[in-house]
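# Sequence first, then the predicted structure, then my questions.
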Amino acid sequence: MNRGISLMADEIFENPRLADIYDSFDPDRSDLDAYESMVNEFGANSVLDIGCGTGTFACRLAARGIEVIGLEPAEASLKVAKTKHWSDRVRWIHGNALELPPLKVDLVTMTANVAQVFLTEEEWKETLLAIRDVLRPGGRLVFETRKPESQAWQKWDRENTYQRVDVFNCGVVEGWVDVTDVQDSLVFFRWTYVFENDGAIITSDSTLRFRSLKEITKSLREVGLSVEDVREAPDRPGREYVFIARRQTDVY
């Protein structure tokens, strides 16, 4: 899940066996409804989806005729994305925000946990600067981030996250997550998957940075992105911030 300045992605996204089962373990993507609504609200005709993963959101937008660019450092996830309906209408880019070719879009999105994978201040600032540069004047960045005070990680254990899923063309797979460490604003955790057809056990270690409302607001303003609104995530009321930041016409 660490999709920062490095091209290295976590095993859950980069390992082909895990990328192939990712959607089966997260089939309810109603969290994307709010993002799709904001595309309408802001009249965006072009969207850059950073950390697009297996491409669910990008393909949803492409089906509506939106110009979509899906950016993802994990090649295995992109391979899955390219098999989906409407994927031929998405421009897929393997890489991170610092390696984007010249382009301009109306809206940049970072759904799910993407905004929290940038662990250092340098990673976060460099990414925000890259985003600002691809936004047209008046264009917007929309992303969500979990509220540190809700301490969501307290329920990241086998008891609360265990799933046993029968995956098409794969067989039954067991999966769960466990927190391995918490250091200040950093939460470290490990995904474990057991493939019943051959007994394979594959793990993936991830880390998220939990930033405060004040920290995020300050970081956006420092790169010339004004905070237009901070909303609740409809699927996680009281547990997440949804930031809407707009590119200022004059930036430093």
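Looks like it came in fine. Numbering: from 1, shown residues only.
# contacts and neighbour counts: CA atoms only from here.
Will do.
# Asn45: what's its closest spatial neighbour, skipping adjacent residues?
Ile66 (5.5 Å; CA to CA, 6 or more residues apart in numbering).
# That neighbour and Lys214: what is the separation?
33 Å (CA to CA, to the nearest Å).
# Just the helices from the stretch 101-250 of the chain, written as ranges.
Using DSSP state H, counting those that start in this stretch, the helices of the stretch 101-250 of the chain run over residues 121-134, 158-161, 213-222.
# Make a markdown table from those and add distance to Leu107 and mean neighbour count to it.
A markdown table is the format used below for the helices of the stretch 101-250 of the chain (distance: least, CA to CA, whole Å; neighbours: other CA atoms under 10 Å):
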| stretch | distance to Leu107 | mean neighbour count |
| --- | --- | --- |
| helix 121-134 | 9 | 18 |
| helix 158-161 | 33 | 13 |
| helix 213-222 | 15 | 15 |
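# Output those as TSV; include the columns distance to Val182.
Formatted as TSV, those follow (distance: least, CA to CA, whole Å):
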stretch	distance to Val182
helix 121-134	18
helix 158-161	17
helix 213-222	19
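# My guess is the residue nearest to Asn45 contacts Asp49. True?
No - using CA atoms under 8 Å, Ile66 is not in contact with Asp49; the gap is 12.0 Å.
# hold the first one in mind and look at this next one:
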Amino acid sequence: MVDHPALAAIYDAENPWGRDDDFFLAVVGETPAARVLDLGCGTGRLTVALAGAGHSVTGVDPHRPFLAAARVRPGADRVTWRHGTSEVLPDAAYDVAVLTSHVAQEIHVEADWRRTLADLHRALVPGGRLVLDSRDPAARHWERWTPRHSRRRLTLPDGTVVTAWTELTEVGEGLVRFRHHRVLPDGVELLDPGTLRFRTEDELRTALHAAGFAVERIHGGWAGEPVGAGDDGELIVVAGSHRQPLSAAACASAPR
């Protein structure tokens, strides 16, 4: 990810509060006064709201500029902020863990994904819950990631207007590569390449099962629609850490 003083503000302008935040806030609220982990918390939009709802919240992110922005949000003093990835998580410290804004897809190397799920299982108490979102590959969201369909104008809090669009660069073997373009008023263009893993429902279930999670439900949209129904094109997973992870040998024969 590129580093620029305006990047955190651009990110917030591109990602205002939405139905996804309402969903995560409601699901976490099913466990009152929970100890919550927000892994990949970004600039802390939802993280601070979770703390404001009465939870004890830890936000973890590997991107220092985003954490810096999170720490100065109103209410940020209620949150414990940590720089890093799932490797920094303590054992049995959380009742609920959330991965929002499709951060699960950014963990696109499968070995890293397995390690992240193992770390999350370790960090949750027995019976804890994991909630995450991932775009359904069947919805083919990437087909709209073109300059024509994705061009947008963003107004930052200081009045700066940024022109942005997303350019699809490669699709294959479950991976989608793209490049974000953000052009500042002075003509400076911020280029931010990225890679996302689009996992099927079956792939998500298999990986979660191998890591020791029991899937409670998977929704296809933010109003609780079944997978494949509606227009959201999501795979929204709620899973519980109710059992031990499978051994390496058992993973090969895990039910799909």
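Great, that's in hand. Everything numeric here is computed off the predicted structure, so don't read it as measured data.
# Just the TM-score for the two chains, thanks.
TM-score for the superposed chains, counting by TM-score structural alignment, normalised by the length of structure 1: 0.90, backed by 240 aligned residues with a CA RMSD of 1.7 Å.
# Distance check, the aligned partner of Ala51 of structure 2 in structure 1 against Pro148 of structure 1.
Mapped onto structure 1 by TM-score structural alignment, Ala51 of structure 2 lines up with Ala62. Taking CA to CA as the measure, Ala62 of structure 1 falls 34 Å from Pro148 of structure 1.
# So for these two, which sits in the more crowded spot?
In this view Ala62 of structure 1 and Pro148 are compared by other CA atoms under 10 Å, and Ala62 has more residues nearby, 21 against 16.
# The more buried one belongs to a helix, doesn't it?
Yes - when classified by DSSP: H, G, I helix; E, B strand; the rest coil, Ala62 of structure 1 is found to be part of a helix.
# What separation is there between it and Asn40 of structure 1?
Distance from Ala62 of structure 1 to Asn40 of structure 1, counting by CA to CA: 13 Å.
# Could you do Asp106 of structure 1 as well?
For Asp106 of structure 1, the distance to Asn40 of structure 1 - CA to CA - is 12 Å.
# Also Val242 of structure 1?
For Val242 of structure 1, the distance to Asn40 of structure 1 equals 16 Å [CA to CA].
# out of those two, which sits in the busier spot?
The neighbour count for Val242 of structure 1 versus Asn40, taken as other CA under 10 Å, is higher for Val242 (19 against 11).
# so who does the residue mapped onto that one from structure 2 touch?
Here Val242 of structure 1 is matched to Ile236 in structure 2, going by TM-score structural alignment. Residues in contact with Ile236 of structure 2 (CA atoms under 8 Å, 6 or more residues apart in numbering) are Val131, Leu132, Asp133, Ser134, Ile218, His219, Gly220, Gly221, Trp222.
# Generate a markdown table for those, with distance to Glu143 of structure 2 and neighbour count as supplementary columns.
Below are those laid out as a markdown table (distance: CA to CA, whole Å; neighbours: other CA atoms under 10 Å):
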| residue | distance to Glu143 of structure 2 | neighbour count |
| --- | --- | --- |
| Val131 | 26 | 21 |
| Leu132 | 23 | 20 |
| Asp133 | 19 | 25 |
| Ser134 | 16 | 26 |
| Ile218 | 24 | 22 |
| His219 | 22 | 19 |
| Gly220 | 19 | 23 |
| Gly221 | 19 | 23 |
| Trp222 | 21 | 22 |
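# how do those look in structure 1, which are kept?
Under the criterion both residues aligned by TM-score structural alignment, their matches' CA atoms under 8 Å, these that remain in contact after alignment to structure 1 are Val131, Leu132, Asp133, Ser134, Ile218, His219, Gly220, Gly221.
# now, which of those lie within strands?
Judged by DSSP state E, those include Val131, Leu132, Asp133, Ser134, Ile218, His219 as members of strands.
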